[in-house]
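Asks: next comes the sequence, and after it the predicted model I'd like to discuss.
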Amino acid sequence: MSIQKISVIGLPMDLGQARRGVDMGPSAIRCAGIIERLERLNIEVEDLGDIMVGRPENANDPETNLKNLSLVAAGNTELAAKVDEIIESGSFPLVLGGDHSIAIGTLAGVAKHHGNVGVIWYDAHGDLNTEETSPSGNIHGMPLAVSMGLGHPDLINIHGAYPKVKPENIVIIGARSLDEGEKALIRDKGIKVYSMHEIDRMGMARVMEECIEYLRERTVGVHLSLDLDGVDPADAPGVGTPVIGGISYRESHLAMEMLAEADLITSAEFVEVNPILDERNKTAIVAVALMGSLFGEKLL
């Protein structure tokens, strides 16, 4: 790939959901050797450390169905400014989570620079709930809806009061667990989804070929948001919301390799690594290996 410099920033936040531990994800990914892995690819790497996140006094916002709304909004506001600054400096932002609610901040920062940004949402879930449709009130199930301008004003207005991404510029890959409200939104907005049915039937190579062609012709800049629960739990057990029957380790590598060859991705985040639920840091090691492929690592 043509990337010259990568700036790594962590947001160790577990407030977008109810299970503790995912706040240790950035540390686990660093322990698995992400900085050294990228440096071996002859890319300049800058580790900006982590954004500090407070702890809630009361998890439930008294006026909404949303858990930890003020702290999630604050963390994402800081992340959006940092991602904006990284892109402004000419570097590639690589964000380490944290739960998937941090995508709100990442996409808000990216959208300042890529007004017609494309999004690859590599995930078992759609993360398309709103306050009205969410069964749990967990904001980590809402970031894609928020980024389309659907949700609480404190979230959709972060770093600019406008939708950060158009629904026709989104491709969801690996979906196998969708709430009813999410299914309705996908149909209503015409969001492109490759569920596990399509991956099984078509094969990952064809899915990625179609995804790349689809986004290349209609977007400026493409953001990869990769939730480790998109990968099958046999390969990535350390996630908060595992769903069996997911994308294999090898299929995931192929997807990242094809994105590297396409030279399409302009920003990325890897989220939902939970070391407490993991086996000897296996999931963080998988995340680092996939990042290696995304940034051009080859066998020969």
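Replies: Sure, I can see it. Residues are numbered from 1 along each chain as shown.

Asks: switch to C-alpha atoms for all contacts and neighbour counts from now on
Replies: Noted.

Asks: quick one: the strands in the stretch 151-300 of the chain?
Replies: If DSSP state E, counting those that start in this stretch is used as the criterion, the strands of the stretch 151-300 of the chain fall at 170-175, 192-195, 222-227, 265-271.

Asks: how about those, which one is nearest Glu78?
Replies: Of all these, it is strand 265-271 that lies closest to Glu78, at 15.5 Å by C-alpha to C-alpha.

Asks: helices or strands up against that closest one?
Replies: If contacts are counted by 3 or more C-alpha pairs under 8 Å, 6 or more residues apart in numbering; DSSP states H and E, strand 265-271 sits against strand 92-97, helix 103-111, strand 222-227.

Asks: determine which stretch of these is the most buried.
Replies: Across those, averaging neighbours per residue (mean count of other C-alpha atoms under 10 Å) puts helix 103-111 on top, at a mean of 29.

Asks: here's the one I want to compare it with:
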Amino acid sequence: MVRVTTATTLLHFAGRAGDHNDRAMQGSPVLARELADRLGVPLAAVGVPRPALGTGWEVELASAATDLAAMQAQLDEVMTAGSRPVIALSRCAVALATLPVVARHRPDAVVIWFDAHADINTPETSTTGYLGGLALSGPLGWWVSGFGAGLAPGNSILAGTRDIDPPEQARIDTGAPLLVAPGPAFTERLLAACAGCPVYVHIDCDVLDPGIVPTDYGVPGGLTLDDLHDALTALATLEVVGVEVGEFEAAPGDDAATAAAARRIANAVSPLLT
């Protein structure tokens, strides 16, 4: 396949979106600036940081609605212009706004969901009420978020996912989304699952093994930075229609550690940036 090359637009979702704490709103701008330095393009921020609420999905979604709508409109403009988006997210719940836009503009693209969690619960199956746990199921059309749907289950792949609730496993057992679990030959299995299709890559930093970078959750058995870099190098041989990276948190009280962790993530993601 001949890879399509376009201009790149860097966006930063700066607001809250189902946050348990303020650390992703503090960490995401650090990652965004690191990506801007790598790409050499201007950085456009969407939304305004506000104190985390740490409450149920309905209140969180209503609180984030204005910023999510702005994110959706901005991404629509970028993709309409034929530019490739690279987005630094605060939380994964921002995908409620981004993925329906991707599905509308590129229905041929497969969404690769790098995440320790499947995030395909619905309000009816969630035991926690956490908005982030509904982040992929909304774009899949399994509940009504208010931001649309359109992502076909067969065009979604869970990559590196290992913390799966029983209702989510029941969905996976139907074959869509497809699960590519961590383990031997991870990159080869993931590339085979893509079947040469264009890809949109979502990365939650907790897909990595705990302790590699600061993030809200730590689930053992994850990817190393080398695993992630190798997988993204393989995906870069396909047409990459966009990239989003979320759940990167600031290390409390340690700006140097936060900056170093942002560089580690940017290094791993670098195959998709060129």
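Replies: Thanks, I have the structure now. Since this is a predicted model, take the numbers as computed values, not measurements.

Asks: any chance of the helices and strands packed on strand 265-271 of structure 1 in JSON lines, with distance to Ser27 of structure 1 too?
Replies: Formatted as JSON lines, those follow (distance: least, C-alpha to C-alpha, whole Å):
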{"stretch": "strand 92-97", "distance to Ser27 of structure 1": "9"}
{"stretch": "helix 103-111", "distance to Ser27 of structure 1": "18"}
{"stretch": "strand 222-227", "distance to Ser27 of structure 1": "16"}
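
Asks: longest single helix anywhere in structure 1?
Replies: Ranked by residue count under DSSP state H, the longest helix found in structure 1 is helix 69-88.

Asks: how far apart are that helix and its match in structure 2?
Replies: Helix 69-88 of structure 1 differs from its equivalent in structure 2 by a mean of 1.4 Å after superposition (mean C-alpha distance after the TM-score superposition for structure 1).

Asks: which residues touch the residue positioned nearest the centre of structure 1?
Replies: Nearest residue to the geometric centre of structure 1 (C-alpha atoms, centre = their mean): Ser225, 2.7 Å. For Ser225 of structure 1, the contacting residues are Ala103, Val119, Ile120, Trp121, Tyr122, Ala268, Glu269, Phe270, Val271, by C-alpha atoms under 8 Å, 6 or more residues apart in numbering.

Asks: go again with 10 Å.
Replies: With contact taken as C-alpha atoms under 10 Å, 6 or more residues apart in numbering, Ser225 of structure 1 is in contact with 95, 100, 103, 106-107, 119-123, 144, 172, 267-271.

Asks: test my guess that Asn129 of structure 1 contacts Gly141.
Replies: Yes. With contacts counted by C-alpha atoms under 10 Å, Asn129 of structure 1 reaches Gly141, the gap being 5.9 Å.

Asks: what touches both of the two?
Replies: With C-alpha under 10 Å, 6+ apart as the test, Asn129 of structure 1 and Gly141 both reach Pro135, Asp179, Glu182.

Asks: pretty sure Asp229 of structure 1 is touching Ile247, no?
Replies: Yes. The criterion here is C-alpha under 10 Å, and Asp229 of structure 1 meets it with Ile247 at 9.0 Å.

Asks: which residues are common contacts for these two?
Replies: Tyr122, Asp123, Ala124, Gly174, Ala175, Asp235.

Asks: ok, the fifth one touching Asp123?
Replies: So the one you mean is Ala175 of structure 1. Yes. Under the criterion of C-alpha under 10 Å, Ala175 of structure 1 makes contact with Asp123 at 5.9 Å.

Asks: so what's in contact with those two at the same time?
Replies: In contact with both Ala175 of structure 1 and Asp123: Ser195, Asp229, Gly230, Gly246, Ile247, using C-alpha under 10 Å, 6+ apart.

Asks: let's see which of these end up in helices.
Replies: Of these, none are assigned to helices by DSSP H.

Asks: which two from those end up farthest apart in space?
Replies: Longest span within these, C-alpha to C-alpha: Ser195 and Asp229, 13.6 Å.

Asks: wait, what's in contact with Met208 of structure 1?
Replies: With C-alpha under 10 Å, 6+ apart, Met208 of structure 1 has these contacts: Ile173, Tyr194, Ile199, Tyr214, Leu254, Ala255, Met256, Met258, Leu259.
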